[in-house]
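Enquirer: can you look at this prediction? I've put the sequence above it.
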Amino acid sequence: MYREYLEDKEKINFKFEQTKEDFIVDENPRKFSEKGNYLIFRVQKIEMTTWDMIAAFAQFLNIPAEKIGYAGLKDKHATTTQYISIEAKYEKALKKFKHPGIKILKTTRDKYSIRMGDLVGNRFSINLFGVSPIEAGQIEKRAMKIAKNGLPNYFGYQRFGRDEDSITQAREMIAGELHIEDAKLKKFLISVYQSYYFNEWLRERVLLSREQEGGKFLLLEGDVYLSDEGKLFTPKNIPQKDFEAHKVVPTGLLCGRDVFHARSAAGEIEAKYDDPFLYDKGSRREALIFPTDIKLDYKNNFDILNISFTLPKGSYATVFLEAIANKNFKASQIKRKHTDKKK
């Protein structure tokens, strides 16, 4: 499994580490009404998965974890700030909550519990190590170009397990060769299966774009677009101007039932990465996203470049770093000792 990017330039061999000091993520949530029957907590967690954090609150309150709402899953090896919701009747008890890896930063209220996907995006701040002054300039130039032309919206390496073994499990399960009892694991493996074929479809479209458009994503007749109003549609003519203005973006298939399919030339490519026999519900995902609010701070004496940026929900910061570096990363390569930051 390999992710290709729109520009095939020389590799930049920086390193990064998913540690609490060097990889920071902040959720950008939906708006809250500041009144209602749900407490909304802005929570900072360190070296914990989202599931671990939810379990800590659930155990403290002696309630099922399903009673705690959250918008997205965040990495363990990072400092992350995210939002959770708990019924307001637990407000008094929660004043006594303490945990070494969790800090409640702010509290408000809302009429509704937080649900998966209830966020606008995420803000990242990541330290890149082993960056020379020349490379710092190259990284900034590439980052700004990606922000203009778009970033292929791949699922990152995190989606597929440390050794990318989850896709093998997913295929075996769907083929009936592996029986899985756990409902959550089954759902996860189906999403891995869908993600894998989306990535393979996107890889083919990126290679075609590199061949014919030289660094810009090639739109095809029959593509399904997502408008800035959140609607899916297939136009009669290719909406090149609206695409360049970031008003519409082409989408790729997450295979399954009850999903809008591409047609014509786009449909011919998409069909290669479809599974019409997959009973689970399908959907569509943006083929490109556009990083915003990019800022860079270079610490010249230490060869460290801090890059901060905002991505839409469901997108991977590591994919942005891969596009800048023009290389693929693996989970097994990321967390290194400080003595191994530069080859």
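Expert: Cool, got the structure.

Enquirer: from now on I want contacts and neighbour counts done on CA atoms only, so please keep to that.
Expert: OK.

Enquirer: helices or strands up against the helix or strand containing V249?
Expert: V249 is part of strand 248-254 when elements are defined by DSSP states H and E. With contacts defined as 3 or more Cα pairs under 8 Å, 6 or more residues apart in numbering; DSSP states H and E, strand 248-254 has these neighbours: helix 183-213, strand 225-227, strand 283-286, strand 288-289.

Enquirer: ok, A287 touching L202?
Expert: Yes - if you go by Cα atoms under 8 Å, A287 and L202 touch, sitting 6.8 Å apart.

Enquirer: show me whatever sits in contact with both of the two.
Expert: The contact sets of A287 and L202 overlap at 152, 154, 252 (Cα atoms under 8 Å, 6 or more residues apart in numbering).

Enquirer: neighbour count and distance to Y193 added to these, as a markdown table?
Expert: Listed next are those as a markdown table, based on neighbours: other Cα atoms under 10 Å; distance: Cα to Cα, whole Å:
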| residue | neighbour count | distance to Y193 |
| --- | --- | --- |
| P152 | 26 | 19 |
| Y154 | 29 | 14 |
| G252 | 26 | 14 |
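
Enquirer: use this one as the comparison:
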Amino acid sequence: MTEETSEAQGSPLPDWARSLGVPPHSGRFREFPEAFRVEEQMAFTPEGEGEHLWLHCEKRNLSTAQLIRHLAHTLEVAPRDIGVSGLKDHTALTRQWVSVALTGRATPAALPDLVEMEGLRLLSFGRHPRKLRRGVHRANRFALYVTGEAVTQGSLETRWHELVANGVPNYFGPQRFGHQGSNITRARAMMARGWKKRHDRDGILLSSARSWLFNQVLSTRIEQGNWASGLDGDVFNLDGSASQFAGQTLDDALRTRLAALDIHPTGPLWGRGKSEVSGEALALERGVVENEPTLAEGIERAGAAPMRRALRLRLQAPAIEHEGEGLWLHFTLARGGFATAVLRELFQHPAL
């Protein structure tokens, strides 16, 4: 997940614990759109026929919401007839798939000339039987250009190699909580009076509340030193998949798999109902969530089902490249991972 990060004044969110401690030096990123590149990776391609036209788009300085509005107007469809798998950053160069329902209509002639505009290029297109649904992409590939003291002093590169070896805390990025943390402020107020779908149609505030509790649990586990090594009663996520299993007792076999980044402990996306987590892990989560009764009880009353999210991310296909006064960082994150979670481990920046 790579929604727009607000950098103008920084974030008032908690300075959640870092796995490598506070970085000793500052750095800069997203200094121009091409310095923050994201490419959506799908597990399939359009089949070549069907009622939906799938467009592979490259956009620059354009948000996903702006892209949807433009395509809806140009192709004369309602925004609800357009599907995306994820939101992509505005101040960036990004590539993503978009589907447009064209029931009973042929693919327009000279399609690139019709839909392209400043900041938008059509890479390819094809028909498909189904609408593109949220969260169906497999991963996101990032190329980020970083400059500043952390690069010149060498601390960024040292910390990068530690992340490659040991993984990254899978925090929800500050963009999940809105500009200046406004989403979580609004979520607290809504949960206090009772969540209503009509007041949170896209579920943004509900999602912010669940993400906040997850980050609180992850930060606590980093402080206690067990975020990556596991606890008795943890539910584990199999790296690179949605598969999860309850570990019950943390034995040598699980410890070996954890050290190899084959599996990862998980944290709660809070909800109403029984969870598979138990023992020490359950006690820790309850202790953290008890400090946030308004959010936890509000989420439960909203009827959200409990889910689990990996506490750790593995950097897939990592590479580092020197260019000029900076460094290019190349890596792939599984769906739902935030590049900002990687960057905040590497250097200090007001938006991280």
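Expert: Now that the structure is in, tell me what you want to look at. Note that the coordinates shown come from a computational prediction; the quantities given were computed from them, not determined experimentally.

Enquirer: out of the helices and strands packed on strand 248-254 of structure 1, nearest to N13 of structure 1?
Expert: helix 183-213 (22.0 Å; Cα to Cα).

Enquirer: chain center to that closest one, what's the gap?
Expert: In terms of Cα atoms, centre = their mean, to the nearest Å, the centre of helix 183-213 of structure 1 is found 13 Å from the chain centre.

Enquirer: and it, what's buried?
Expert: Within helix 183-213 of structure 1, the residues that count as buried by 16 or more other Cα atoms under 10 Å are 186, 189-203, 205-207, 209-210.

Enquirer: over to stretch 118-129 of structure 2?
Expert: Result for stretch 118-129 of structure 2 [16+ other Cα under 10 Å]: buried residues 120-122, 125-128.

Enquirer: next: stretch 236-251 of structure 2.
Expert: Neighbour-count burial for stretch 236-251 of structure 2 flags 236-240, 244, 246-248 (criterion: 16+ other Cα under 10 Å).

Enquirer: same check, this time on stretch 133-148 of structure 1
Expert: 133, 135-136, 139-140, 142-144, 146-148.

Enquirer: and those residues as TSV, adding secondary structure?
Expert: As requested, those are exported to TSV (DSSP: H, G, I helix; E, B strand; the rest coil):
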residue	secondary structure
P133	helix
E135	helix
A136	helix
I139	helix
E140	helix
R142	helix
A143	helix
M144	helix
I146	helix
A147	helix
K148	helix
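
Enquirer: which residues in structure 2 form helices?
Expert: In structure 2, the helices defined using DSSP state H lie at 64-74, 111-115, 149-152, 155-166, 182-193, 204-224, 252-259, 279-289, 293-302, 339-346.

Enquirer: to S26 of structure 2, which of the ones you listed lies closest?
Expert: Set against S26 of structure 2 and scored by Cα to Cα, the helices of structure 2 come closest in helix 149-152, at 5.5 Å.

Enquirer: tell me which residues are up against that closest one.
Expert: With Cα under 8 Å, 6+ apart as the test, helix 149-152 of structure 2 has contacts from 24-27, 156-157, 325-327, 346-347.

Enquirer: mind doing that once more with 6 Å?
Expert: 25-27, 156 (Cα atoms under 6 Å, 6 or more residues apart in numbering).

Enquirer: equivalent analysis for stretch 200-217 of structure 2, please.
Expert: Contacts to stretch 200-217 of structure 2, defined as Cα under 6 Å, 6+ apart, come from residues 171, 177, 183-184, 187, 268-270.
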